[in-house]
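Enquirer: Model the following, please.
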Amino acid sequence: MASIFTAVILWPLLPRFLEIPSPARLREAQAALAEEGRYRREAEEMLRHSQKMEAIGQLTGGVAHDFNNLLTIISGNLEIAGRTLQSWNEGSREKLGRVIASASNGAQRAAILTQRLLAFARRQPLDPKAVNVNKLLGDMSDFFRRTLGENIDLEIVGSAGIWQVDVDSNQMESAILNIVVNAKDAMSDGGKLTIETSNAFIDEAYSSQNANIPVGQYVQIAITDTGPGMPKDVQEKAFDPFFTTKEPGQGTGLGLSQVYGFVRQSGGHVKIYSEIGEGTTIRLYLPRSHGGPVVPEKVEVAITGSRGGETVLIAEDEPGVRSYLAETLRELNYEVLEFPDAAAVLEAFGRGAIKADLLLTDIIMPGMNGRQLADELVARRVPLKVLYMTGYSRNAIVHQGRLDPGVSLLQKPISQSLLALKVRELLDKR
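Expert: Predicted coordinates:
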């Protein structure tokens, strides 16, 4: 009887639940969505234009400031030279030589400024030839040590079987030296600089997230310092021309912009990884030399996902990276639990609310780091395997004592194929 009564009451309302929008209403909704999309695109375009104008304004102001200083040096010393010639005496020769040298120095600085501007704009003439990166770094090692001074240790780790790259060796030396000098300034109280080379492959996933860099084989140069690190806002502007955190007169702010311009003009990519209090790694990716036009080789890697009912717990403080990892693992049919830091992970385990088979954790996180998190879970007798991630070079991390030899480590950027391989490798290990 109750079910009949319910049906009688609900019957008049049924058409509302089953109401199908008319074609006219559907067209109105589609038009509204299209209009919303247009407004969003216009807003994004205005933001990009605003950012571009800000960069141009900064560039113009910096160029005007620096060139006015250099022109003052050149023209001022030439005026002194002219007056010296008019009132020639015994001391004039020495004075004339001094002011001419000063004017010449100003002209050379102007030429370097122009060259760096051309590098940033990717308009400098390059003379690329096949270069062995390990040999180039080895030849520069003594110069690096003299530049860094006695209170900074230098370690250069050249990977065996490194590929050659087609680059202008002079511009490449200048780019690496710029990074080394920046690292030295960051480590005013001493520290360690690690330069490491390796072969690398950029896949479609990484390419789509990083300005559509061509997929293919690259040589990676990772330069890591143990300085104070860069905050996010500084990282975002680090390659902008004339942007500098140094005191006035201590730097032009063109060093890293020159690096960026050279690498991009050479067909490569440059990336900064940094955390406050943990140092900075700058990675240069330069296309492998194939003795002709670079044709990316397709590397086929068998991707194996979950065997069923396996859960990966992610601890990563960068939301964009955490989202990418979670989505990738879900595509591989893993159950995924996401946490922004170690404290959130430990709180969840403390409530007994979760179980997992593998912990995928960033090494450097605010508060408790990834290694400390793993140690705490072991102390609590939580049975799960651990895979670490880092944006720093493997050698720099190990030599700073943050990881023991033999632990499983993934270096960022992380491709789907490498993530799948490492996770499967650990889960299958008895």
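Enquirer: CA only for contacts and neighbour counts going forward, please
Expert: OK.
Enquirer: elements contacting the lengthiest strand in the chain?
Expert: If you go by DSSP state E, the chain has its longest strand at strand 191-202. The criterion is 3 or more C-alpha pairs under 8 Å, 6 or more residues apart in numbering; DSSP states H and E, and the helices and strands that strand 191-202 contacts are strand 152-157, strand 216-225, helix 394-399.
Enquirer: Okay, helices next: where are they in the stretch 1-150 of the chain?
Expert: In the stretch 1-150 of the chain, the helices defined using DSSP state H, counting those that start in this stretch lie at 2-10, 14-17, 23-86, 92-120, 133-148.
Enquirer: I'd like those laid out as a markdown table, including mean neighbour count.
Expert: Putting the helices of the stretch 1-150 of the chain into a markdown table (neighbours: other C-alpha atoms under 10 Å) gives the following:
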| stretch | mean neighbour count |
| --- | --- |
| helix 2-10 | 10 |
| helix 14-17 | 9 |
| helix 23-86 | 13 |
| helix 92-120 | 17 |
| helix 133-148 | 16 |
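Enquirer: here's the other one to compare against:
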Amino acid sequence: NLAINSRDAMPNGGALTIATGCETVGPATRPEHPPAGEYVVISVTDNGTGIAPELLGRIFEPFFTTKEPGRGSGLGLSQALGFVQQSGGGVRVKSSLGHGTTIKLYLPRAPVSTGIVEAARDNETVSLATSDRRVSVLIVDDDAAVRAVTAGMVEELGHQVIEAESGAAALEILARGAVVDAAIFDYAMREMNGVELAARVRRLRPELPVLFITGYAEPNGLWDANAAGIVLRKPFKVGDLGARLTQIIGPMSNRVSRN
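Expert: Just a heads-up that it's a prediction; the model follows:
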């Protein structure tokens, strides 16, 4: 996403530099900055149009974009920030109008792995992916690529998948009486967000358990979703998804035994 943003900021061509390194940083002075500590840094630099100073404070807001209509969702930087903050890091941005932009992603430096922890995590993922209950899961996401990845994970967990590209399409599927045991809604869909969809779905299927997935960076952006159901933050692994599905499907154990 950062590389695509840099490309778009250089309509007449330019230089895109991706670099890595290690840095020690002091106390944060902005919400998106990393806490004080030792970090591995990934930086993306371009010599494009740059970002106006008055806009720098808004670039991590969900749906905010400086691109032309139809060229950007305004979610990329928000999701990038969410990823690094979920990992315990942060982001720093330096930009000069007319000269270019550098965005640095800070990820906490990890101690040398012994391999024991990684093996334990692999075993955990396998155990979470094993289930004796096969259910039908409705996945609703207006991003086809993300929807396909989520669907692949659900199938890897041994469940059936029904896909919908929008809230309206999901409502049509349910109205036709499709067999759906659980639902996964992306929170930040354009026409109808996940919480709005869940409210309408509950009129048709009040018993249907719903899992929300989101890349929102700020906790405030999750309040509605947390109030409406269980939330899984992006990025996530198969084991994470399996644990959340087990959490919402668990109460259905007495009535879910399809296929």
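Enquirer: if we can go back for a sec, please identify the deepest-packed of the helices and strands packed on strand 191-202 of structure 1.
Expert: Compared across those, strand 216-225 shows the largest average neighbour count, a mean of 25 (mean count of other C-alpha atoms under 10 Å).
Enquirer: Matching Ile4 of structure 2 against structure 1, which residue comes up?
Expert: Aligned counterpart of Ile4 of structure 2 in structure 1: none (TM-score structural alignment).
Enquirer: who's in contact with the helix or strand that Ile4 of structure 2 is a member of?
Expert: According to DSSP states H and E, Ile4 of structure 2 maps onto helix 2-8. Residues outside helix 2-8 of structure 2 that contact it (C-alpha atoms under 8 Å, 6 or more residues apart in numbering): Gly13, Leu16, Val44, Thr45, Asp46, Gly48, Gly76, Leu77, Thr101, Ile103.
Enquirer: Please report how far the fifth one lies from Leu77 of structure 2.
Expert: So that's Asp46 of structure 2. Asp46 of structure 2 is 16 Å from Leu77 of structure 2, where distance means C-alpha to C-alpha, to the nearest Å.
Enquirer: And for the last one?
Expert: When C-alpha to C-alpha is the yardstick, Ile103 of structure 2 and Leu77 of structure 2 sit 10 Å from each other.
Enquirer: the more surrounded of those two?
Expert: The neighbour count for Ile103 of structure 2 versus Leu77, taken as other C-alpha atoms under 10 Å, is higher for Leu77 (24 against 19).
Enquirer: And what about the more buried one, helix, strand or coil?
Expert: helix (DSSP: H, G, I helix; E, B strand; the rest coil).
Enquirer: cool, Leu245 of structure 2 as well?
Expert: Classified using three-state DSSP, Leu245 of structure 2 is helix.
Enquirer: now swap in Thr130 of structure 2 and tell me
Expert: The three-state assignment at Thr130 of structure 2 reads coil, by three-state DSSP.
Enquirer: in structure 2, which spans are strands?
Expert: 16-25, 37-46, 90-96, 100-108, 136-140, 160-164, 182-186, 210-214, 230-233.
Enquirer: Per the alignment, name the residue of structure 2 opposite Glu316 of structure 1.
Expert: Aligning on TM-score structural alignment places Glu316 of structure 1 opposite Asp141 in structure 2.
Enquirer: Give me the number of neighbouring residues for that match.
Expert: By other C-alpha under 10 Å, the residues close to Asp141 of structure 2 number 27.
Enquirer: Quick check, it in contact with Ala169.
Expert: No. Contact criterion C-alpha atoms under 8 Å: Asp141 of structure 2 and Ala169 do not qualify, at 10.4 Å.
Enquirer: so how far is Pro108 of structure 2 from the match of Glu316 of structure 1?
Expert: Taking C-alpha to C-alpha, one finds Asp141 of structure 2 at 31 Å from Pro108 of structure 2.
Enquirer: cool, Pro206 of structure 2 as well?
Expert: Taken as C-alpha to C-alpha, the span from Pro206 of structure 2 to Pro108 of structure 2 is 42 Å.
Enquirer: Please say which of the two ends up with more neighbours.
Expert: The residue with more neighbours, out of Pro206 of structure 2 and Pro108, is Pro108; 20 against 11, by other C-alpha under 10 Å.
Enquirer: Just give the closest residue to that one, not the sequence neighbours.
Expert: Tyr39 (4.4 Å; C-alpha to C-alpha, 6 or more residues apart in numbering).
Enquirer: The one you found -> structure 1?
Expert: Matched to structure 1 by TM-score structural alignment, Tyr39 of structure 2 sits across from Asp166.
Enquirer: That match: what's it in contact with?
Expert: Asp166 of structure 1 makes contact with Pro128, Lys129, Ala130, Val131, Ser266, Pro287, Arg288, Ser289 under the criterion C-alpha under 8 Å, 6+ apart.
Enquirer: next one: Thr114 of structure 2
Expert: Contact analysis of Thr114 of structure 2 by C-alpha under 8 Å, 6+ apart lists nothing.
Enquirer: Roughly how far does the closest residue to Thr147 of structure 1 other than its chain neighbours sit from Ala29 of structure 1?
Expert: Among residues not flanking Thr147 of structure 1 along the chain, Val181 sits closest, at 7.3 Å (C-alpha to C-alpha, 6+ apart). Applying C-alpha to C-alpha, the value for Val181 of structure 1 to Ala29 of structure 1 is 58 Å.
Enquirer: what about stretch 85-105 of structure 2, start to end distance?
Expert: Taking C-alpha to C-alpha, stretch 85-105 of structure 2 runs 10 Å from one end to the other.
Enquirer: And that stretch, how far out from the chain middle?
Expert: 19 Å (C-alpha atoms, centre = their mean, to the nearest Å).
Enquirer: Also stretch 147-160 of structure 2?
Expert: Chain-centre distance of stretch 147-160 of structure 2: 16 Å, with C-alpha atoms, centre = their mean.
Enquirer: now stretch 154-173 of structure 2
Expert: 18 Å.
Enquirer: Next: stretch 63-78 of structure 2.
Expert: Offset of stretch 63-78 of structure 2 from its chain centre (C-alpha atoms, centre = their mean): 15 Å.
Enquirer: And the contacts of it?
Expert: For stretch 63-78 of structure 2, the surrounding residues in contact (C-alpha under 8 Å, 6+ apart) are Asn1, Leu2, Arg58, Ile59, Phe60, Glu61, Pro62, Gly215, Tyr216, Ala217.
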